[in-house]
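Asks: structure of the sequence below:
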Amino acid sequence: MNFSYSGVDYVITSMYSVLDDAWYLELAVSADQRHVATAIVPDEDPRREPVVRFHPGGAPLSLPYAVMRWFLDRVEAEVRSSRAWMELRPELVAVIHALRQEHLGIIDDEDFTAVLAEVRASVPEADLPIVLAAAFERRPDGSSVREAQD
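Replies: Presented below is the predicted three-dimensional model:
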């Protein structure tokens, strides 16, 4: 993802760290690959908060407001998409977190019916779509949430 401002090109790269269970978004100056900041957005543990780290190594760098705003807007979008489920009621967060830990966010079609029954026993029916989408990106009928978005 690139952004030009006053003749300087900036780039954001995004990667997932399995070891950290977090998304890393890195802001750099394109021309010299100068690393400016890293946002870390944990997506598994509700107790861990997103953070931004700055890398001032080398000569001082004045970062234009528009560039910082662009970077933070992208970080905010990642926080929303990765952590939205953490804003639900505490009892739902606990269920989703447990499911994500147990199944690592993936569930086979043949196991879905059994897990669905377990989830139905622990959450109200009205919350079922939210819990299944957050834990497995699936609907109660087993279809993918992403298929509807594409």
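Asks: only C-alpha atoms for contact and neighbour calcs from this point on.
Replies: Noted.
Asks: which residues of the chain fall in strands?
Replies: 2-5, 8-17, 22-29, 34-42, 51-54 (DSSP state E).
Asks: following up with a second sequence; could you model it the same way so I can compare the two?
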Amino acid sequence: MSVPHPGGAPYAITVLYSVPDDAWYLELELVGERPALVTAIVPDEDPAREPTVCFDPGRHLDVPYEVMRWFMDQVEEEIRTSRAWMRLRPELVEVVHRLRQEHMGAVEDDRFPQVLEEVRAAVPEADLPAMLAAAFGRRPDGTTMDGPRAPRPADDRGAGT
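Replies: Modelled structure (predicted):
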């Protein structure tokens, strides 16, 4: 997916998911040119891996402040939506990480009651809504969360890098 700069500057952000890296890649590009000027990598499966920003060492190009600010705002939003679950209490992060690994970030509707029972056995009832939203983008009643992007199943993450 490519998102053009909203102010009409000749820049765009390409967003892709790398399955082998378990990370979202956001690439700031000068429209029509490759490679990317700046790449942000946002891991979404491993709490120990931090987001990083990489610059193309082979190019020197002055990027307008407003464009870089727009890019970093997009990176910040990706970090917020992809890694919000990592801000839960450490014991809950452990449970969410295990569930995301076990279920690949998604649960089929017919399996949800069984998984809900498993989560209820592992965490206090007060933490249930946060756990389900963080692990699967769902509410305790099984409905999906409204928002920019609920966690996606592994086979729906798009082309890898």
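Asks: TM-score for the pair, please.
Replies: The TM-score (TM-score structural alignment, normalised by the length of the first structure) is 0.89; 146 aligned residues with a CA RMSD of 1.9 Å.
Asks: thinking again about what came up before, present the strands of the first structure as TSV; the columns should include mean neighbour count.
Replies: TSV is the format used below for the strands of the first structure (neighbours: other CA atoms under 10 Å):
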stretch	mean neighbour count
strand 2-5	13
strand 8-17	15
strand 22-29	22
strand 34-42	21
strand 51-54	12
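Asks: could you measure from the residue positioned nearest the centre of the first structure over to Val8 of the first structure?
Replies: For the first structure, Ser82 is the residue whose C-alpha lies nearest the centre (CA atoms, centre = their mean; 2.4 Å). Distance of Ser82 of the first structure to Val8 of the first structure, computed by CA to CA, to the nearest Å: 30 Å.
Asks: what does Arg48 of the first structure give?
Replies: In terms of CA to CA, Arg48 of the first structure sits 34 Å off from Val8 of the first structure.
Asks: same thing with Leu92 of the first structure?
Replies: With CA to CA as the criterion, Leu92 of the first structure and Val8 of the first structure are 45 Å apart.
Asks: check the offset of stretch 64-80 of the second structure from the chain's centre.
Replies: 15 Å (CA atoms, centre = their mean, to the nearest Å).
Asks: could you do stretch 93-104 of the first structure as well?
Replies: Here the centre of stretch 93-104 of the first structure is set off from its chain's centre by 15 Å, with CA atoms, centre = their mean.
Asks: likewise for stretch 35-45 of the second structure?
Replies: Distance, stretch centre to chain centre, for stretch 35-45 of the second structure: 11 Å (CA atoms, centre = their mean).
Asks: can you check stretch 130-139 of the first structure too?
Replies: Worked out by CA atoms, centre = their mean, stretch 130-139 of the first structure lies 14 Å from the chain centre.
Asks: re earlier: mind checking which of the strands of the first structure is nearest Val131 of the first structure?
Replies: With CA to CA, the closest approach to Val131 of the first structure among the strands of the first structure belongs to strand 34-42: 18.4 Å.
Asks: helices and strands around the closest one, which ones?
Replies: strand 22-29, strand 51-54, helix 65-83 (3 or more CA pairs under 8 Å, 6 or more residues apart in numbering; DSSP states H and E).
Asks: alright, that wraps it up for me.
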